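Peer 1: 3D, please:
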Amino acid sequence: MSLYRSSIWYLKGLNEYTRGAFESAAKRFVEKDLEVSVAGRSFMITGANSGIGKAAAIVIAKRGGTIHMVCRNKDKAEEARAEIVKETGNKDIYIHILDLTETRKVWEFAEAFKKKFKSLNVLINNAGSMLMQRELNAEGLEKNFACNTLGTYILTKNLIPLLEKSGDPRVIMVSAGIMLVKKLRVGDLQSERGRFDGTMVYAQNKRQLAVMTEQLAKTHPGIHFSLMHPGWVDTPAVAEAMPDFHRSMRNKLRSPEQGADTVVWLAVSEAPAAAKPAGLFFQDRKVIPTHLPLAWTHSSLEQKERFMTLLEELAKSFQPH
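Peer 2: Here you go, the predicted model:
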């Protein structure tokens, strides 16, 4: 990525992704959109033990929703569950331990979940990885891709039958503004070529997620798919992966609750599905473009379909027998 493009993305972020931008946008929010009960509806949230995922779980639990927390660390998950139950009074909070970088285990988890539970109304794909060094999982896959793209795809695709049997099904993908500087790269899904840059690999994964959302929305019209950008949020993951950025921007970062607002709005409100078609990109409860003006990041339909074919083939190659 050129210095010019980096600067444009950074300046755009300063204007639109900060706490101040959220507070300004919140003035136009419709309060009644979130004044709903979701009792009887179930929500799966990946990465629900901290940050945006935990904040979303708390708000949804307060409205009566059943929460399925999909987390990597058992101790952190149990601690977070205790906090959610204490704050909301909702005991219908379930913990599922899963590392999305472990590809075969994602398959196994999804299949087991479908057998155990009769419904799932909303899937919130929030968990993400930003490793700065190239690492491989047990199956030989680059870990950022395995978690952010392939694991999310396998989980979503395998839960689609359960979602389609449930009332008003929705899938929400949590993205990031940095995807705006990347074009879909079909020929190097594993980031094997050139110098490995963890931040740009993450950006590529989020671009892949945008294409995935758009294409799945077309092939599964009975489910409302959406992509969202939470802005720049003060989370443990950001502090760990980008310590310099976190230190310099700390006073301007959004709270996890602010970052989770649009996730919750997409998950529980009638407004998104009623007013907008599926497959769109949201920030602060409004539709935004998936590309910058005059950007070079657009891909052809053929490239998008090729990506989905490669993803499906790769996913199947790790399907347990």
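
Peer 1: Please make it C-alpha for all contacts and neighbour counts, starting now.
Peer 2: Noted.

Peer 1: and the nearest residue to residue 119 once chain neighbours are set aside, what does it touch?
Peer 2: Leaving aside its sequence neighbours, residue 119 sits nearest to residue 166 (CA to CA, 6 or more residues apart in numbering; 5.5 Å). By CA atoms under 8 Å, 6 or more residues apart in numbering, residue 166 lies in contact with 119, 120, 121.

Peer 1: repeat for residue 182
Peer 2: Counting by CA under 8 Å, 6+ apart, residue 182 touches 200, 203, 204, 207, 297.

Peer 1: And the next helix or strand past the longest helix anywhere in the chain?
Peer 2: What stands out as the longest helix in the chain, according to DSSP state H, is helix 198-219. Once the chain leaves helix 198-219, the next helix or strand it forms, by DSSP states H and E, is strand 224-228.

Peer 1: Show me what that following strand is packed against.
Peer 2: Contacts defined by 3 or more CA pairs under 8 Å, 6 or more residues apart in numbering; DSSP states H and E place strand 224-228 against strand 170-174, helix 198-219, helix 256-268, strand 280-283.

Peer 1: Including distance to residue 45, could these go into CSV?
Peer 2: Shown next, in CSV, are the helices and strands packed on strand 224-228 (distance: least, CA to CA, whole Å):
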stretch, distance to residue 45
strand 170-174, 10
helix 198-219, 16
helix 256-268, 10
strand 280-283, 18
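
Peer 1: still on that earlier bit, so what touches the longest helix of the chain?
Peer 2: 129-134, 144-145, 148-149, 153, 173, 175-176, 178-185, 191, 223-227, 278-281, 290, 304-305, 308.

Peer 1: now the other sequence, so there's something to compare against:
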Amino acid sequence: MNGKVCIVTGGNTGIGKETARGLAQRGAKVVLACRDTGKGEAARDDIARTTGRTDVEVSALDLASKASIRAFAETFRAKHDRLDVLVNNAGLWTGSRSTTKDGLETTFGVNHVGTWLLTQELLPLLKHSAPSRIVVLSSRMHYQGRMDWDDLQFERRKFSRMKAYGQSKLANVLFTKALSRRLTGTGVTVNAVHPGVVATEFSRDFPQVLMKLFSLFMLTPEQGAACSLHVATAPELAGVTGEYFEKSRAIPAAKAALDEVAQERLWKLTEALAG
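Peer 2: Below you'll find the model as predicted:
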């Protein structure tokens, strides 16, 4: 990865931080795109200490704000003339319904719409830098996900964190499939990954007694980053696109994720939501 430039969203903690560390260890220049830049700077210092890299950057990015997404992309383009890898790692799981700064239901707005918009903003640079790669963190929960087209944002139905998260992770795979078609012939690949069940701050809203029990069976953040790093860097995956990976192997995605009509319906709807 020497000479390559990579962005990792949510690179200040958990899987994102270990993904960024792995990219830096492989020789890449890494930009940590973080909502909390204070935590981002602490992560940068830790990554620099363990890898010897002095060029890790931190840049503000809030996927709950379209203005922040566009500002991040503008700042990045002003500083860098290439982008080789975009790891769309950041995501959340909320316990109750809330909305983003733009009025979208937060789980859907951050995990899908924010990720979609950031990718669109950076696509010209990814194409310019081809061969390049996009990695989208989904989840095995996309198999249980269902797109409720009449109420995607839980404006009428009772909010369920499980349904909201599963729907957003299914949206990630639908997006990956639709984008891969649009990138045919560009030299840019896009693949979705499931990192495994990982003990991170992602689960901080859950009861701590349960989390202490579950953590005995969870992967470490470093283990969780392995699939993202494989898909982002493995030479044998050059040209592989539109796939869903678990444990660093491409496996069939959920049947619902393979529906091209649903992929295109979500794409058009997201275009409208993202403005």
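
Peer 1: about what we covered before: matching residues in structure 2 for the longest helix of structure 1?
Peer 2: Aligned using TM-score structural alignment, helix 198-219 of structure 1 spans residues 161-182 in structure 2.

Peer 1: what's the mean deviation for the matching stretch versus structure 1?
Peer 2: Its aligned residues in structure 1 lie a mean 0.6 Å from stretch 161-182 of structure 2 after superposition (mean CA distance after the TM-score superposition for structure 1).

Peer 1: residue contacts, residue 185 of structure 1?
Peer 2: Neighbours of residue 185 of structure 1 in contact, by CA under 8 Å, 6+ apart: residue 204.

Peer 1: To which residue of structure 2 is it aligned?
Peer 2: So residue 185 of structure 1 corresponds to residue 148, using TM-score structural alignment.

Peer 1: does that match count as helix, strand or coil?
Peer 2: coil (DSSP: H, G, I helix; E, B strand; the rest coil).

Peer 1: what's the neighbour count on the equivalent of residue 241 of structure 2 over in structure 1?
Peer 2: Aligning on TM-score structural alignment places residue 241 of structure 2 opposite residue 278 in structure 1. Neighbourhood size, residue 278 of structure 1 [other CA atoms under 10 Å]: 24.

Peer 1: Of the contacts of residue 182 of structure 1, which are still contacts in structure 2?
Peer 2: Checked against structure 2 using both residues aligned by TM-score structural alignment, their matches' CA atoms under 8 Å, those keep these contacts: 200, 203, 204, 207.

Peer 1: Any idea how many residues pack against the second one?
Peer 2: The one in question is residue 203 of structure 1. With other CA under 10 Å as criterion, residue 203 of structure 1 counts 23.

Peer 1: what's the spacing between it and residue 115 of structure 1?
Peer 2: 35 Å (CA to CA, to the nearest Å).

Peer 1: same deal with the third one?
Peer 2: Computed with CA to CA, the distance linking residue 204 of structure 1 and residue 115 of structure 1 is 34 Å.

Peer 1: do the same with the last one
Peer 2: With distances defined as CA to CA, the gap from residue 207 of structure 1 to residue 115 of structure 1 amounts to 32 Å.

Peer 1: These two: who's more crowded?
Peer 2: Using other CA under 10 Å as the criterion, residue 207 of structure 1 and residue 115 rank with residue 207 on top: 27 against 9.

Peer 1: Give the aligned equivalent of the residue nearest to residue 119 of structure 1 in structure 2.
Peer 2: So residue 166 of structure 1 corresponds to residue 129, using TM-score structural alignment.

Peer 1: for residue 96 of structure 1, same thing?
Peer 2: Per TM-score structural alignment, residue 96 of structure 1 is aligned with residue 59.

Peer 1: Not counting sequence-adjacent ones, nearest residue to residue 2 of structure 2?
Peer 2: Per CA to CA, 6+ apart, closest to residue 2 of structure 2 is residue 27, 4.4 Å.

Peer 1: number of nearby residues for the one you found?
Peer 2: So residue 27 of structure 2, with other CA under 10 Å, has 16 neighbours.

Peer 1: ok, it - contacts?
Peer 2: With contact taken as CA under 8 Å, 6+ apart, residue 27 of structure 2 is in contact with 1, 2, 3, 4.
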